[in-house]
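Peer 1: Sequence and predicted structure are below.
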Amino acid sequence: MKKLYIILFTLFSLYSYCQNKNFAVENNLIIWKLVYQDSTNISELKKNPRLEFNSDSTGYIKKTNFNDDNLREMVGEFLIESKKGKYRVSVFNIKFFVEPIGLSSGGLSMQSISEYTIEKSLLKKNGAIRETSLGYNLTETLNPHLTVHYK
C-alpha cells in the first residue's frame, strides 16, 4: 500500500509540474514559439481581428482572454518569420490585467487597473519557469489559444 501512495504521489507531481514545451526563457523573458508547417500567407493572418500588425511581420495581440474564464485579459507582442512552406511565431512581452480595484478615501473614489507580466508570475530567480501546483498550469492553459490564434 505504501508503494501505491508513492507511485500516485509521483504521478500527480509529474502531471502538475509540467510546463508547455512551446514556452522558453530567453534573456529573462518568457517567449512562446511555434513553427507552423504550412504555407499560410501572413496576409491571411492580418484578417484576424485580435491581431494588430505594426509591419508585415510584427505587431501585438489586442486585449483578450480568448473567451476563457480561466485566463485574465492579456496583451502581447508577436514576431512572425516565414520560410518556404512554414512560418514561426514568437509571442513575448505578455501582460495580464487584473480587475479594477475601487479605493475610497474621504469621499474620493479611484479605480486602479493593475497589470503584471508573465515573467512576474512564472519566472524564478534562477531564470527557470516556475513549477505549478494544484493542477493549474498557465503555460498549458495559454498554449492552445496561442496555437489556434496564429493558424
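Peer 2: That came in fine, so what should we check first?

Peer 1: from here on, contacts and neighbour counts on C-alpha atoms
Peer 2: Will do.

Peer 1: buried ones in stretch 85-97?
Peer 2: Within stretch 85-97, the residues that count as buried by 16 or more other C-alpha atoms under 10 Å are 87, 89-97.

Peer 1: Contacts only, for residue 134.
Peer 2: residue 16 (C-alpha atoms under 8 Å, 6 or more residues apart in numbering).

Peer 1: any idea how far residue 15 is from it?
Peer 2: Using C-alpha to C-alpha, to the nearest Å, residue 134 is found at 10 Å from residue 15.

Peer 1: try it against this one:
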Amino acid sequence: MKKLISITFLLITTISFAQNKNFIVEDELIMWRYIYEDSTSISKLKSNPRLEFKTDSTGIIKKTNFSDKMLHPIVAEFKIEVKKNKYRVSVFNTRFIEEPRIINKDGLLIQATNEYTIEQALLKRNKTIKKPSLFNNSTETLNPHLIQLFTIKKPAKSDW
C-alpha cells in the first residue's frame, strides 16, 4: 500500500510540474506552435471574432481570457503556414493584461493597467521556461484554449 501511494504521489508531482511541449523558446521568445491535420482552407478562420487577420496568414489574437479565471486576458500575434492537408499555427509576442486597478496617489485617483509579456512571466535567465508552481501551470492552462481557438469549425447550418 505504501508503495502504491508513493508511486501515485510521484506521478502526480511529475505531471503537475511538466511544461506543455507546444511552448518552445526561440531567439529568446516563447512561442506556441501546433500542427493541425485538416485540409479545410484557413480562410474559414477569418470568421472567428477573436482573431484579426492582417494578411491571409498573419494577424493578432484580440484581448481575451477564454472565459478562464486562471488566465489574465491575453493579446498575441499569430502566423499560419499551410502544407498539403495540414496547417501550422505559431503564436508569439504574447502579452498578459491584468485588470485595471485604482491607485490613490496624493489625493488623485489613477487607473493603472499592468501589462507583461509571457517571457517576463515564464522565461528563466538561462533562456528556458520556468517550472510551473503546483497550482498554476500557465502553459498547460493556455494550451487547450489556443488549440480550440485555431481549430477550423464546420459552420452550423442556419436557415434564417
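Peer 2: Sure, I can see it. Please read all numbers here as calculations on a predicted model, not as lab measurements.

Peer 1: tm score of chain vs chain?
Peer 2: The TM-score (TM-score structural alignment, normalised by the length of structure 1) is 0.92; 151 aligned residues with a C-alpha RMSD of 1.6 Å.

Peer 1: re the thing from before, common neighbours of residue 134 and residue 15 of structure 1, please.
Peer 2: By C-alpha under 8 Å, 6+ apart, no residue touches both residue 134 of structure 1 and residue 15.

Peer 1: follow-up on the earlier one: max pairwise distance over the buried residues of stretch 85-97 of structure 1: which two?
Peer 2: 87 and 97 (29.4 Å; C-alpha to C-alpha).

Peer 1: longest single helix anywhere in structure 2?
Peer 2: Longest among the helix segments of structure 2 by residue count, using DSSP state H, is helix 2-16.

Peer 1: ok, average deviation of that helix from structure 1?
Peer 2: By mean C-alpha distance after the TM-score superposition for structure 1, the fitted helix 2-16 of structure 2 averages 4.0 Å away from its aligned residues in structure 1.

Peer 1: after that helix comes which helix or strand?
Peer 2: Next along the chain after helix 2-16 of structure 2, taking DSSP states H and E as the criterion, comes strand 23-26.

Peer 1: any idea which helix or strand comes after that next one?
Peer 2: Strand 23-26 of structure 2 is succeeded, C-terminally, by strand 29-36 (DSSP H and E).

Peer 1: Name the residues that touch the next helix or strand after that next one?
Peer 2: Sequence order places strand 51-53 as the next helix or strand after strand 29-36 of structure 2, per DSSP H and E. Under the criterion C-alpha under 8 Å, 6+ apart, residues 45-46, 59-62 lie in contact with strand 51-53 of structure 2.

Peer 1: Next, the contact list for residue 99 of structure 2, please.
Peer 2: Contacts of residue 99 of structure 2 (C-alpha under 8 Å, 6+ apart): 72, 113-114.
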